[in-house]
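J.: next comes the sequence, and after it the predicted model I'd like to discuss.
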Amino acid sequence: METKITVTFEGGTRRVLKSRSELNNIDEHQEACFVMNNLQVFHGYCDGEVDDDGDFVVFNTIHGIALPFNRLMGWFYKYSGKKKSKRIK
């Protein structure tokens, strides 16, 4: 059983991280944030593939950055996709 990790960011927003094992199920067309074990956060797009060196690639522009999979704590979609209510008060 995997541990549920919740992170709280500077602005007070809280996110529950998806596990490392779910990286292969990521939607490569949706922007995501990746939290590393040193608490650095990278954001961009990822296809979920881990190469032979144990790295996965995050693209924010044409050029990507290779990050070590073994240092990944978890990830989440940058925009949750939840529709906000437009109720008139």
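T.: Happy to help now that I have it. Just so it is clear, the structure is predicted and the values come from calculations on it, not from any experiment.
J.: only C-alpha atoms for contact and neighbour calcs from this point on.
T.: Noted.
J.: in the helix or strand encompassing residue 67, what's buried?
T.: Here residue 67 sits within strand 64-68, counting by DSSP states H and E. Within strand 64-68, the residues that count as buried by 16 or more other C-alpha atoms under 10 Å are residue 67.
J.: counting contacts, what elements does it pack onto?
T.: Strand 64-68 sits against strand 55-59, with contacts defined as 3 or more C-alpha pairs under 8 Å, 6 or more residues apart in numbering; DSSP states H and E.
J.: my guess is residue 67 meets residue 43, correct?
T.: No. Residue 67 is not in contact with residue 43 according to C-alpha atoms under 8 Å; the separation is 11.4 Å.
J.: what about versus this one:
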Amino acid sequence: MAQLPGVHREFVRAAMAAPFLEREEEHQLALRWRDFRDQKALDQLSASHMRLVIALAARFRHYGLPIADVIQEGHVGLLEAAARFDPDR
């Protein structure tokens, strides 16, 4: 992640430090987001999955795209997925 400026490096460190969620905890957060539009629940869900976005973005570092842009697009994808996700399925 040498391409990342300081602010982005801190974001990556914070994302990598976020804990993985247990299945039940993830389900409860998804229900809170769907039923009540609880922003804290969405924040926890997206933070817990950002390490996966960063890992996938790192695979594209040799394609000439700024890694920060790829991470940002991945984050947008997480938020779009949360909007469509049905926790009861």
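T.: The structure has been received and is ready for your questions. This one's a predicted model, so the numbers in the text were calculated from it and none came from an experiment.
J.: tm score of chain vs chain?
T.: Scored against TM-score structural alignment, normalised by the length of the first structure, the superposed chains reach a TM-score of 0.22; 40 aligned residues with a C-alpha RMSD of 4.6 Å.
J.: picking up where we left off before, tilt between whatever helix or strand comes next after the strand holding residue 67 of the first structure and strand 55-59?
T.: Per DSSP H and E, the first helix or strand lying C-terminal to strand 64-68 of the first structure is strand 72-77. Compare the direction of strand 72-77 of the first structure with that of strand 55-59 by axes from the mean of the first three to the mean of the last three C-alpha atoms, to 10 degrees and you get 30 degrees.
J.: I'd like to know which elements strand 72-77 of the first structure is packed against.
T.: strand 32-36.
J.: return the list of helices and strands in contact with the helix or strand following the strand it packs on.
T.: Remark: after strand 32-36 of the first structure, the chain's next helix or strand is strand 41-44, criterion DSSP H and E. Under the contact criterion of 3+ C-alpha pairs under 8 Å, 6+ apart, strand 41-44 of the first structure touches strand 32-36, strand 55-59.
J.: what are the buried residues along the last one?
T.: Residues 55-59 are the ones in strand 55-59 of the first structure that count as buried (16+ other C-alpha under 10 Å).
J.: so what's the gap between the longest helix along the second structure and the chain middle?
T.: What stands out as the longest helix in the second structure, according to DSSP state H, is helix 39-58. Mean-position distance between helix 39-58 of the second structure and its chain equals 2 Å (C-alpha atoms, centre = their mean, to the nearest Å).
J.: next, the buried residues of it.
T.: 41-42, 44-51, 53-54, 57.
J.: quick one: contacts for residue 69 of the second structure?
T.: Applying C-alpha atoms under 8 Å, 6 or more residues apart in numbering, we find residue 69 of the second structure in contact with no residue.
J.: and the strand or helix carrying it with helix 39-58, angle?
T.: In this structure, residue 69 of the second structure sits in helix 67-84 according to DSSP H and E. Angle, helix 67-84 of the second structure to helix 39-58, by the same axes, to 10 degrees: 140 degrees.
J.: in helix 67-84 of the second structure, what's buried?
T.: Result for helix 67-84 of the second structure [16+ other C-alpha under 10 Å]: buried residues 67-68, 70-71, 74-75, 78-79, 82.
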